[in-house]
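Engineer: Model the following, please.
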Amino acid sequence: MLRALYRALWWIVAPLAVLRLFIRSRRERGYREHIGERFGHTAGRPRDDLAPLIWVHAVSVGETRAAEPLVEALLRARPDARLLVTHMTPSGRATGERLFGSRVARCYLPYDMPHTVRRFLRAWRPTLGIVMETEVWPTLLDECRRADVPLVLANARMSARSYRRAARFGGATREVFGGFSRVLAQSPADAQRLTALGARHVAVLGNLKFDMATPPDLVARGRAWRAAIGTRPVWVAASTREGEEGLILDALAAQATKDALLILVPRHPQRFDEVAALVERRGVRLARRSQWGGEAKPAAAPGPADMAPLPADVTVLLGDSMGELGAYYAAADVAFIGGSLLPLGGQNLIEACAVGVPVLIGPHVFNFAQATADAVAAGAAQQVSDSADLARVLDELFSDRGRRITMGAAASAFAARHRGTTERTVEVLRALMEA
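Structural biologist: A predicted model of the protein is given here:
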């Protein structure tokens, strides 16, 4: 009954979803492109192409970046296969294009309706499907099972909050989660919840995000920016969400360290102008990354001295660029991870740890609870309760260089200690394809 109701609702939701795409396209034009793909209309691959096709679904930017080490490993492990990467957002698609270029095919995953999913599967004929983290679509699972396409939930996580919501649907939930051929969980707690929801063949392999390497050129770029900024304290607020920037600006105003520079990096690019306007309304001098800085120079070329110094009266540098988060971390003395001051679940702190920067994170981390708890236990991160507490801890860290060095070293060691999930995941996928 629930399954029939779910499918019926999609006939109502689909036209509204298209309308929403056009509304969102006023801020991010990519939403009005490739709309046919959202209904399964895609060129697919030629009928005479008999190579195995591995399909990876990564909904948006975070999942696409988390999938990067896995996609690269699959390209190396199966040079005989083609790879398809699907997304749901234009920013995720753009990230995939930047990371993988023409080495993979790409399109949007269709809406979760039987005829659209069948059309997609007929066009691409995947040998194996891999969906990342929390992407559970009932009709997609049904149609993959009908088409004899094994579907794997990789880097799987299930927060306590999401578990309670899913468990309300009882047998229907168990039927859905039981449709995965394999579930590769990030942690024992995730595995326990997923098993309770009906998932079979569950294994704990760790978090793929630990295998995300920050490119050396990004680190060099961030170091060059730091030299051009000067000696004043620098902190980055990364992946901030709507409603959080005001709290972060409150923390900036409350700091005793009045010469500190805040690098403010909103998670969603369509909000760059909105956040810039918010900063300016506060009467704070703002500079935008898109209008300042540059690429790191080769060793033999002129160094950062030929970059324009950031004016000393600039208090906020807006990170209005894509693909440079590692550089922002490398330019900072301390990193605050957004999505955590409000009950939004937090964001990934692993990349900041890998760069070796001390990490602060708010109280709301239910989407990244295990990684946060492990980082705090390792001395790599510290949780703050609110914006006032954030200001207080920032002042403490800025006045204690030894503590910053200790936390940064612990962060690097923490990230290194948990690597290896990609290799374990590829072994499971290889066995599944050869079975």
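Engineer: CA only for contacts and neighbour counts going forward, please
Structural biologist: Noted.
Engineer: Sort out which residues of whichever strand or helix holds T195 are buried, please.
Structural biologist: Using DSSP states H and E, T195 sits in helix 188-196. Using 16 or more other C-alpha atoms under 10 Å as the test for burial, helix 188-196 gives P188, A189, D190, A191, R193, L194, T195.
Engineer: Kindly list the longest helix within the chain.
Structural biologist: helix 2-24 (DSSP state H).
Engineer: So which bits of that one are buried?
Structural biologist: R7, W10, A14, L21, F22.
Engineer: List the residues that contact the nearest residue to A260 once chain neighbours are set aside.
Structural biologist: Of all residues not flanking A260 in the chain, P233 sits nearest, at 4.7 Å (C-alpha to C-alpha, 6 or more residues apart in numbering). By C-alpha atoms under 8 Å, 6 or more residues apart in numbering, the residues touching P233 are D259, A260, L261, A332, D333, F398.
Engineer: Please apply the same query to P114.
Structural biologist: P114 neighbours (C-alpha under 8 Å, 6+ apart): T139, L140, E143.
Engineer: Kindly confirm my reading that the first one is in a strand.
Structural biologist: In other words, T139. No: the assignment for T139, made by DSSP: H, G, I helix; E, B strand; the rest coil, is helix rather than a strand.
Engineer: Could you look up the SS state of the residue nearest to it when sequence neighbours are not counted?
Structural biologist: Excluding the flanking residues, the one nearest T139 by C-alpha to C-alpha, 6+ apart is D112, at 5.7 Å. Secondary structure state of D112, per three-state DSSP, is coil.
Engineer: excluding its backbone neighbours, what's nearest the residue nearest to the spatial centre of the chain?
Structural biologist: Central residue of the chain (C-alpha atoms, centre = their mean): G62, 1.3 Å from the mean position. Excluding its sequence neighbours, the residue lying closest to G62 (C-alpha to C-alpha, 6+ apart) is G92, at 7.7 Å.
Engineer: Next: D250.
Structural biologist: S387 is the one closest to D250 (C-alpha to C-alpha, 6+ apart), at 6.6 Å.
Engineer: quick one: that neighbour and P363, what's the gap?
Structural biologist: As judged by C-alpha to C-alpha, to the nearest Å, S387 and P363 stand 11 Å apart.
Engineer: which of the two has more neighbours?
Structural biologist: More neighbours surround S387 than the other of S387 and P363, with 20 against 16 (other C-alpha atoms under 10 Å).
Engineer: Following up with a second sequence; could you model it the same way so I can compare the two?
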Amino acid sequence: MTRRPTTLPLRLYRLGMQLATPFAKALLRPRIRRGKEDPTRLPERFGLASRARPSGQLVWVHGASVGEMIAVLPLIDRLRARDFEVLLTTGTVTSAKLAADRLPPGVIHQFVPLDAPRFLTRFLGHWRPDLVVLVESEIWPNLLLEVSERRTPLFMVNARMSARSFARWQRTARSVKSLLRRVDLCLAQGRDDAERLARLGAPRVSVTGNLKFDAPPPPVADRTLEALKAALAGREVFLACSTHAGEEDAVIAAHAALKTRIPDLITLIAPRHPERGMEVLRLATGTGHPAVLRSGGYLPDRGTDIYVADTIGELGLFYRLARLAFLGGSLIRHGGQNPIEPIKLGCAILHGPHVMNFAEIYSRLDQSYGAEAVTDADSLAKAAYALITDEARRLRTVKAGQATVAALGGALERTMAALDPYLVQIRLEKHTLKDRESTR
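Structural biologist: Here you go, the predicted structure:
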């Protein structure tokens, strides 16, 4: 069986990426201007490593952004405990900054190369991974083709395939089948994900659950936490996190309604994209609510109504300060945000109707009364008021949410059980090769 592109769309895609390669730097300039690329590490996007390859057996783990990176951290810990070197790649500036704080010692982070044959050949030639692990839904044609060409074992873990993505991939059914058949093992989050991936052509699919349920809560610096606690002392804190354009207006309107009944209220808004902090500040001040930016080094004082938390890697801090949190990306048709971390840290959860990216967990939470759904600014204000003023109700919501999350755990153990035979085989093959070389 040929391991090169087998369908016309794949051949055309590969050719297009080859033709675009000389213009890669120019094509990335708009992203650099928008802060979407790190200009000091741009060579990594072209497959040029900024670090030496460690001498041991290397597992390359790739996840798109922050969510995938956090989900796979416990898996990286397990790989390191088995004496495998780990290279983690991501594609966003935000995830790279978080990696600097959260990755275990010895784990190397690089930006993933652009999906062009020349860059991937250069990347793979330097790192020579013994195993490749793709997290969630990272199906890049040339990446899969180049890894397959080298006959390197290739796994998908925490794999997911939404109904929307499934419908899109079905339009090129033969091409996606040609790609997915190169995956040695596909470990899916849920039954629906597994069924869709199998129908698209993944040959060995099993359900192991969602690794995000087993990820530890994000750490926080004690000194930073105490400073913000002191600034917020005596005030009721309402958190709106991972918000998107179109949602902050509803949050600010809800804050205004709540403020008439809870005078000491302060609302923390943490936009999903921190670079939108100034935009959120203008929305707040434009409606008469005094606001400050955390990125400016400010702490809230008694006159602050809205505290715009436009920083990276501090959600764990804000979850520890609030008794309830509205999870953004859900009042608009974005698909919702992951509720697991705030639930583990004791927040009661509010969310909008558009949570298709996390449909299973929100469905289970709503059924167990471990979260509450809202639809607009008015229902958000009413639900938040009920939880703030009725501590028994809030605690029931938190406990139900935590019980639901705990019941959905165990994916890490199941994932490692599936990977272990391959890890043992890789180690045996390396030892056999060393033995042969020593007897020559």
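Engineer: What's the TM-score once they're superposed?
Structural biologist: Here the TM-score for the pair of chains, by TM-score structural alignment, normalised by the length of the first structure, is 0.88; 415 aligned residues with a C-alpha RMSD of 2.3 Å.
Engineer: re the thing from before, could you tell me which of the contacts of P233 of the first structure belong to helices?
Structural biologist: Per DSSP H, the contacts of P233 of the first structure map to helices at F398.
Engineer: Kindly write the PyMOL command that selects the buried subset of the contacts of P233 of the first structure.
Structural biologist: Entered in PyMOL, the line below selects the buried ones among the contacts of P233 of the first structure, by 16+ other C-alpha under 10 Å:
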select buried, resi 260+261+332+333+398
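Engineer: picking that back up, report the set of residues contacting both of S387 and P363 of the first structure.
Structural biologist: Common neighbours of S387 of the first structure and P363 (criterion: C-alpha under 8 Å, 6+ apart): L341.
Engineer: wait, is the residue nearest to the centre of the first structure part of a helix?
Structural biologist: Yes: assessed with three-state DSSP, G62 of the first structure lies in a helix.
Engineer: Excluding sequence neighbours, find me the nearest residue to T92 of the second structure.
Structural biologist: Distances taken as C-alpha to C-alpha, 6+ apart place S65 nearest to T92 of the second structure, at 5.7 Å, with adjacent residues excluded.
Engineer: can you tell me which residue in the first structure aligns to that neighbour?
Structural biologist: Taking TM-score structural alignment, the alignment pairs S65 of the second structure with S60 from the first structure.
Engineer: A194 of the second structure is in contact with A188, isn't it?
Structural biologist: Yes: counting by C-alpha atoms under 8 Å, A194 of the second structure does reach A188; the two are 5.3 Å apart.
Engineer: Need the overlap of contacts for the two.
Structural biologist: The contact lists of A194 of the second structure and A188 share R160, V205, S206, V207, where a contact means C-alpha under 8 Å, 6+ apart.
Engineer: The second one contacts V183, doesn't it?
Structural biologist: No: in this structure, V205 of the second structure sits apart from V183 without contact. The criterion is C-alpha under 8 Å, and the distance is 9.6 Å.
Engineer: hang on, the earlier thing: I'd like to know which of the contacts of P114 of the first structure are buried.
Structural biologist: Using 16+ other C-alpha under 10 Å as the burial test, the contacts of P114 of the first structure include T139, L140, E143 as buried.
Engineer: And the aligned partner of the last one in the second structure, how far from L8 of the second structure?
Structural biologist: Read it as E143 of the first structure. Matched by TM-score structural alignment, E143 of the first structure corresponds to E146 in the second structure. Distance of E146 of the second structure to L8 of the second structure, given as C-alpha to C-alpha: 17 Å.
Engineer: And for G303 of the second structure?
Structural biologist: Distance of G303 of the second structure to L8 of the second structure, given as C-alpha to C-alpha: 63 Å.
Engineer: so who does the residue nearest to G62 of the first structure touch?
Structural biologist: Taking C-alpha under 8 Å, 6+ apart as the test, what G92 of the first structure contacts is A58, V59, S60, V61, G62, E63, T64.
Engineer: What's it aligned with over in the second structure?
Structural biologist: Match for G92 of the first structure (TM-score structural alignment): S95.
Engineer: do L252 of the first structure as well
Structural biologist: Applying TM-score structural alignment, one finds that L252 of the first structure aligns to H255 in the second structure.
Engineer: so how many other residues sit close to the nearest residue to G338 of the first structure once chain neighbours are set aside?
Structural biologist: With C-alpha to C-alpha, 6+ apart as the criterion, G338 of the first structure has its nearest non-adjacent residue at 4.2 Å, and that residue is T240. When neighbours are counted by other C-alpha under 10 Å, T240 of the first structure registers 22.
Engineer: what sits against T240 of the first structure?
Structural biologist: Residues near T240 of the first structure by C-alpha under 8 Å, 6+ apart: L264, V265, P266, R267, I337, G338, G339.
Engineer: picking up where we left off before, the residue nearest to D250 of the first structure corresponds to which position in the second structure?
Structural biologist: Match for S387 of the first structure (TM-score structural alignment): A377.
Engineer: looking at this, A203 of the first structure is in a strand?
Structural biologist: Yes: counting by three-state DSSP, one finds A203 of the first structure located in a strand.
Engineer: That one contacts L184, doesn't it?
Structural biologist: Yes: taking contacts as C-alpha under 8 Å, A203 of the first structure lies within contact range of L184: 5.0 Å.
Engineer: more crowded one of these two?
Structural biologist: L184 (27 against 20).
Engineer: And the more buried one? What does it align with in the second structure?
Structural biologist: Using TM-score structural alignment, L184 of the first structure lines up with L187 in the second structure.
Engineer: List of residues touching the longest helix of the first structure?
Structural biologist: Here helix 2-24 of the first structure makes contact (C-alpha under 8 Å, 6+ apart) with Y31, R32, I35, Y111, D112, M113, T139, A172.
Engineer: on that earlier part again, which among the shared contacts of A194 and A188 of the second structure count as buried?
Structural biologist: Applying 16+ other C-alpha under 10 Å to these, the neighbour count classes R160, V205, S206, V207 as buried.
Engineer: Return the member of these nearest to D366 of the second structure.
Structural biologist: When these are ranked by distance to D366 of the second structure (C-alpha to C-alpha), R160 comes first, at 21.4 Å.
Engineer: show me the contacts for the counterpart of the closest one in the first structure.
Structural biologist: Under the alignment (TM-score structural alignment), R160 of the second structure pairs with R157 of the first structure. R157 of the first structure sits next to E133, T134, A185, Q186, S187, D190, A191, N367 when contact means C-alpha under 8 Å, 6+ apart.
Engineer: Return the distance of the second one relative to H57 of the first structure.
Structural biologist: Looking back up the chat, that one is T134 of the first structure. From T134 of the first structure over to H57 of the first structure (counting by C-alpha to C-alpha), the distance is 11 Å.
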